[in-house]
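Novice: no sequence on this one, just coordinates:
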């Protein structure tokens, strides 16, 4: 973003008053709109010029931005009051979905309510940062060991219920959201190191708890060529797509891996590979720069927040956004196992997009509902 646009949005009193009246952060909104537009541009090619796909994604985006605007109107103090209720409701829905949830693609993740497909695990990506930020808001920082021991079940019970569906990708993001709050609240590095050692020591138990397809994904990550036409097919084709793009790419609509259907899930989890093939290293770098501008704006809002609840929640949401794009790009390039996490605002889909935009709505609420401090 140019310095002229930033100055216009931040230093012009008229623009400031308009944005504050709408409870929207102008810089963040412009960046999100730009990312959404870029996402539609890439998706058009990835879907082989499917207008139906673009229309559906546009509808998802319109609803997601509406949720962003709606959530931005609610003051942070209200979100703080609602945190416990949102967490309890999300936890109950996670239990219900394991009992009577809709099964699709081998996973039991959705509830059918009045014709709508609701994914309760997405709600927990908001609920956990909210309730932990509320809990630590009332405590002196940095947090003590007792507080951490209370927070861990709050994080891991919903994560385990989500992993049981199975939905390992969302479970990872739920844990990320919770751990990031602990980190921002002053988690002792000795405790953090001890936790990491404990996680490493428990890996054999985790291995036996995984589903067969999840074990196969890890083995494929270590050696994709062990089954090039089976479990290793996704990542091999993804690397071919990205590598064939070179420095500047093959050009818009000239990718072959997606249009000839060599690249699976090219509109969802592996859409970054389409970007790499058609726009090359330079195009991927520009997309990453756009993502990092959003992250930097989120961190700026975090630093400017006026209370502990707002800082912890804003920081957690920003970190979770970064981790989402980091995991997606890493799995597409073969640096991490495939876990099914979409590229924010670029991959086709509605559930994760709405959750992400809802979190950005609360982020804007934190930025625009500041109390006037006078000397």
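Specialist: Arrived safely, thanks for sending. Small disclaimer: the values here were computed from a predicted structure and weren't measured. Numbers count the residues shown, from 1 in each chain.
Novice: Only C-alpha atoms from now on, for both contacts and neighbour counts.
Specialist: Fine.
Novice: I'd assumed residue 166 was in contact with residue 339.
Specialist: No. Counting by Cα atoms under 8 Å, residue 339 stays clear of residue 166, with 10.8 Å between them.
Novice: tell me the SS of residue 103?
Specialist: strand (DSSP: H, G, I helix; E, B strand; the rest coil).
Novice: How much space separates it from residue 290?
Specialist: 36 Å (Cα to Cα, to the nearest Å).
Novice: of these two, who's got more company?
Specialist: residue 290 (18 against 14; other Cα atoms under 10 Å).
Novice: right, and the helix or strand after the helix or strand where the more buried one lies?
Specialist: Following DSSP states H and E, one finds residue 290 within helix 271-304. Proceeding N to C from helix 271-304, the next assigned helix or strand is helix 308-332, under DSSP H and E.
Novice: who does that following helix touch, helix- and strand-wise?
Specialist: helix 120-137, helix 168-184, helix 233-245, helix 271-304, helix 351-368 (3 or more Cα pairs under 8 Å, 6 or more residues apart in numbering; DSSP states H and E).
Novice: if we go to 7 Å?
Specialist: For helix 308-332, the packing partners by 3 or more Cα pairs under 7 Å, 6 or more residues apart in numbering; DSSP states H and E come out as helix 120-137, helix 168-184, helix 271-304, helix 351-368.
Novice: List the buried residues in that helix.
Specialist: 308-325, 327-329, 331-332 (16 or more other Cα atoms under 10 Å).
Novice: How is residue 263 assigned, secondary-structure-wise?
Specialist: Taking three-state DSSP, the label given to residue 263 is coil.
Novice: and it, how many neighbours does it have?
Specialist: Residue 263, neighbours per other Cα under 10 Å, totals 25.
Novice: With residue 117 instead?
Specialist: Residues near residue 117, counting by other Cα under 10 Å: 14.
Novice: Just to check, it is in contact with residue 108?
Specialist: No. Counting by Cα atoms under 7 Å, residue 117 does not reach residue 108; the two are 11.7 Å apart.
Novice: chain center to stretch 30-40: distance?
Specialist: What separates the centre of stretch 30-40 from the centre of its chain is 15 Å, taken as Cα atoms, centre = their mean, to the nearest Å.
Novice: In terms of helices and strands, where is residue 55?
Specialist: Element membership of residue 55 [criterion: DSSP H and E] is helix 51-72.
Novice: here's the one I want to compare it with:
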């Protein structure tokens, strides 16, 4: 009987642990545990969002376990239909979307409210990686233009919502694949120069007035203390008042007096900085850097072009979301609607980040098996 139990335990352990990448799993669990304490505090001691986040995370782990065991080359076959579905859902937002605070970004499907742009965090880099793998042995300059075209279709639809922050980051996820596919440095330099030259036109014709205001508030938020500059001012006060050690869990005055806007979602890092201080911020950054370094290591050891470009792009996309959120809350970047990965509340965002980690673990798992 004991041998049977041992055998059953060994099979369960193999099923659960075998596809896991140890470094990613440890970092993921550490950030998740920290986020649960933080969300409880940010929500004023209410367990409603805590329960929802737990459910989202359980579904995320089930997704992670399932996806991590699938060969990346098998998953690549789903890239075109996933990309097409994402584009169709974005078109659905254009005609049937739900408007919240002036932005139309969600679809109500009856049983769930879905933000299609989150799907594109995964579908777009998968599609561009699939595209490059298809032409791997005969890449020409026009294939890079084709990849940029694939990238710009969903970006244009997201810009219409309007959601400049998410559109920019999703565009970056596609362009990262182009870079890892071997984009010549000359082309990269020319593109960067072209982008800089086009900035005045983008400012004049491509940005809404509220987006321009957010950029201007970056330089002097005190010009509109109770309006456009309020978010930055309050988050900076919260982070600064945390000092080195922080005020302690549940003791953040800015948080519990409701001065911090969107404290459970986009500005949850301000809550963290106030309660856990500089030392807590350093710990969180170290965990994120662990995910970044491990992801790039997985990309460098991947065996196929699809796996290499996808792992590199997903890792850098994860890093960009972390950098933009922390920069936004700290006041060094304009305010955009970008959640802090694995920490902010949000079902679709949680599942999309878990999917990113699942794909990275799947690529790592297949590398270890060969």
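Specialist: Alright, I've got the coordinates. The shown structure was predicted, so the numbers you read here are calculated from the model rather than taken from an experiment.
Novice: Tell me how the two chains score on TM-score.
Specialist: Superposed pair, TM-score by TM-score structural alignment, normalised by the length of the second structure: 0.92. Supporting alignment: 359 aligned residues with a Cα RMSD of 2.0 Å.
Novice: Who are the contact partners of residue 5 of the first structure?
Specialist: By Cα atoms under 7 Å, 6 or more residues apart in numbering, the contact set of residue 5 of the first structure is empty.
Novice: corresponding residue for it in the second structure?
Specialist: Using TM-score structural alignment, residue 5 of the first structure has no partner in the second structure.
Novice: residues of the helix or strand where residue 5 of the first structure lies that come out buried?
Specialist: Under the criterion of DSSP H and E, residue 5 of the first structure resides in helix 3-11. For helix 3-11 of the first structure, a neighbour-count test (16+ other Cα under 10 Å) marks residue 9 as buried.
Novice: Now the element after that helix, going C-ward?
Specialist: helix 13-22.
Novice: And that following helix, how far out from the chain middle?
Specialist: For helix 13-22 of the first structure, the distance to the chain centre is 28 Å (Cα atoms, centre = their mean).
Novice: angle of that helix against helix 51-72?
Specialist: For helix 13-22 of the first structure against helix 51-72, the angle by axes from the mean of the first three to the mean of the last three Cα atoms, to 10 degrees is 90 degrees.
Novice: List the buried residues for helix 13-22 of the first structure?
Specialist: So for helix 13-22 of the first structure, counting by 16+ other Cα under 10 Å, buried means 16, 19, 20.
Novice: go on, stretch 242-256 of the first structure?
Specialist: Using 16+ other Cα under 10 Å as the burial criterion, the residues of stretch 242-256 of the first structure that qualify are 242, 243, 244, 245, 246, 249, 250, 252, 253, 255, 256.
Novice: Is it possible to get JSON lines of these that adds distance to residue 45 of the first structure?
Specialist: JSON lines is the format used below for these (distance: Cα to Cα, whole Å):
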{"residue": "242", "distance to residue 45 of the first structure": "15"}
{"residue": "243", "distance to residue 45 of the first structure": "18"}
{"residue": "244", "distance to residue 45 of the first structure": "16"}
{"residue": "245", "distance to residue 45 of the first structure": "14"}
{"residue": "246", "distance to residue 45 of the first structure": "18"}
{"residue": "249", "distance to residue 45 of the first structure": "13"}
{"residue": "250", "distance to residue 45 of the first structure": "12"}
{"residue": "252", "distance to residue 45 of the first structure": "7"}
{"residue": "253", "distance to residue 45 of the first structure": "5"}
{"residue": "255", "distance to residue 45 of the first structure": "8"}
{"residue": "256", "distance to residue 45 of the first structure": "10"}
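Novice: Of those, just say which sits nearest to residue 127 of the first structure.
Specialist: In terms of Cα to Cα, no member of those lies closer to residue 127 of the first structure than residue 242, at 36.1 Å.
Novice: what's the counterpart of that closest one in the second structure?
Specialist: Using TM-score structural alignment, residue 242 of the first structure lines up with residue 239 in the second structure.
Novice: Can you verify my assumption that its match contacts residue 273?
Specialist: Yes. Residue 239 of the second structure is within contact range of residue 273, at 4.6 Å (criterion: Cα under 7 Å).
Novice: Please name the nearest non-neighbouring residue to residue 326 of the second structure.
Specialist: Of all residues beyond its chain neighbours, the one nearest residue 326 of the second structure is residue 269 (6.8 Å), with distances taken as Cα to Cα, 6 or more residues apart in numbering.
Novice: Show me what that neighbour lines up with in the first structure.
Specialist: Here residue 269 of the second structure is matched to residue 272 in the first structure, going by TM-score structural alignment.
Novice: any idea how far residue 250 of the first structure is from that match?
Specialist: 14 Å.
Novice: got the contact list for residue 142 of the first structure?
Specialist: Taking Cα under 7 Å, 6+ apart as the test, what residue 142 of the first structure contacts is 185, 186, 187.
Novice: Recalculate using a threshold of 6 Å.
Specialist: 185, 186 (Cα atoms under 6 Å, 6 or more residues apart in numbering).
Novice: ditto for residue 24 of the second structure
Specialist: residue 291.
Novice: and it, what pairs with it in the first structure?
Specialist: Under TM-score structural alignment, residue 24 of the second structure pairs with residue 28 in the first structure.
Novice: cool, and residue 89 of the second structure?
Specialist: The alignment partner of residue 89 of the second structure in the first structure, by TM-score structural alignment, is residue 93.
Novice: That match - that's part of a strand, no?
Specialist: No. Per three-state DSSP, residue 93 of the first structure lies outside any strand segment and is helix.
Novice: Tell me who's in contact with it.
Specialist: residue 120.
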